[in-house]
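just to be clear, the model below is a prediction. Sequence and coordinates:
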Amino acid sequence: MSAADPRGVAHRLAYAGLIPFVAGCALIWLIGGRDLDQHAFVSLALSAYAGLVIAFLGGIHWGLSFARGLPGRQPFVWGVSAALLGWLGVLMSPYAGLALHGGVLIACYAMDRRIYPQLGAADWLTLRFRLTAVSSLSCFLAAAGS
């Protein structure tokens, strides 16, 4: 993959997007109960990032549906639902919100597996699986440490 290859750039950026998930989870466990202010800050930061990513994943369905002209309203309803669930997780206490985020990230992947083939994006599912595995596991582990 060359630097000008948009798919290669997308893959590298997608993997870089895992850094806040892994770092946030690690920091939650490293800080533990020693500094409650830092623990609360890192938990909120990870939760906000997870909510943002979930909203982004829902937005992909909107963009692909507009671009490819997929009939029906399912991608649009899912896009808004994902964003609302991501926001709800940010509003919840960290142990519950991060667990919700982990579940919603898995639901996003399940929805992608259903809809991406119809949108001509099935070749992205391997990457999506890897990203989902790391991000959702990070959220679940962080919830356990909260």
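Okay, I see it. Computed from a predicted structure; not experimentally measured. Residues are numbered from 1 along each chain as shown.

going by C-alpha atoms from here, please, whenever you check contacts or count neighbours.
Fine.

the helices in this structure, which residues?
For the chain, the helices defined by DSSP state H occupy 6-16, 19-31, 36-68, 74-91, 94-119, 125-144.

can you name every helix or strand that the fifth one contacts?
Yep, that's helix 94-119 we're talking about. If you count contacts as 3 or more Cα pairs under 8 Å, 6 or more residues apart in numbering; DSSP states H and E, helix 94-119 packs onto helix 36-68, helix 74-91, helix 125-144.

here comes the other one, which I'd like you to weigh against the first:
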Amino acid sequence: MYPKRSLPKVMWWLGYGGLVPFFALTVALLLGSGLPLLENVRLDWWLAAYAAIILSFLGAVHWGVALGMQDTLDERDLGKLLLFSVVPSVLAWFSLLLPIKWALFVLAGLVALAYIVDSLLLFKHLSADYGKMRLHLTVIVVLLLVAAGVAV
């Protein structure tokens, strides 16, 4: 197995940059205001949709690791990674069927659960920096989704 390198700076920028919609939408919801050019949209649903997309992305990381390491992983580990590559997107999609307040709370729980699953199955295959970044991002996203759920 090759030594795990530090994450490239662009991954840090993209990871933390992904927080911008969470912050902007949550702050607007907390203040009861709109956002420029988005005066006639449901910001709470935009936030829930964005969170669902992020959860789908988090699941896709499992798929990518499984694909990249398929020759070195045993069948059981490969199967777990592939299973958990699709579970977040399916659960996130179902959460969008809930009333918006509950959708935001459920999505917050799913983001936290995704981190727990990733810490058990995924992080051992990746740079330790990825786990650190994901912890920071997870805490912030969960807090923002809960705050938005309280605000709506």
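It's in. Source: prediction; values computed, not measured.

columns mean neighbour count on top of the helices of the first structure, output as TSV?
Formatted as TSV, those follow (neighbours: other Cα atoms under 10 Å):
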stretch	mean neighbour count
helix 6-16	12
helix 19-31	18
helix 36-68	19
helix 74-91	19
helix 94-119	21
helix 125-144	19
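
residue in the second structure paired with residue 127 of the first structure?
Matched to the second structure by TM-score structural alignment, residue 127 of the first structure sits across from residue 133.

oh, I was asking about residue 80 of the first structure
Looking across to the second structure (by TM-score structural alignment), residue 80 of the first structure lines up with residue 86.

and that match, what is it in contact with?
Neighbouring residues of residue 86 of the second structure by Cα atoms under 8 Å, 6 or more residues apart in numbering: 56, 59, 60.

for residue 73 of the first structure, same thing?
Residue 73 of the first structure neighbours (Cα under 8 Å, 6+ apart): none.

report the separation between it and residue 17 of the first structure.
29 Å (Cα to Cα, to the nearest Å).

hang on, residue 148 of the second structure packs against residue 32?
No - applying Cα atoms under 8 Å, one finds residue 148 of the second structure not in contact with residue 32, separated by 10.6 Å.

list residues touching both of the two?
In contact with both residue 148 of the second structure and residue 32: no residue, using Cα under 8 Å, 6+ apart.

nearest spatial neighbour of residue 62 of the first structure, skipping sequence neighbours?
Once flanking residues are discounted, residue 62 of the first structure sits nearest to residue 76: 5.5 Å by Cα to Cα, 6 or more residues apart in numbering.

excluding sequence neighbours, find me the nearest residue to the equivalent of residue 49 of the second structure over in the first structure.
Aligned counterpart of residue 49 of the second structure in the first structure: residue 48 (TM-score structural alignment). Closest residue to residue 48 of the first structure apart from its sequence neighbours, by Cα to Cα, 6+ apart: residue 90 at 5.7 Å.

next one: the corresponding residue of the second structure for the one you found from residue 89 of the second structure, what distance?
Matched to the second structure by TM-score structural alignment, residue 90 of the first structure sits across from residue 96. Residue 96 of the second structure sits 11 Å away from residue 89 of the second structure, going by Cα to Cα.
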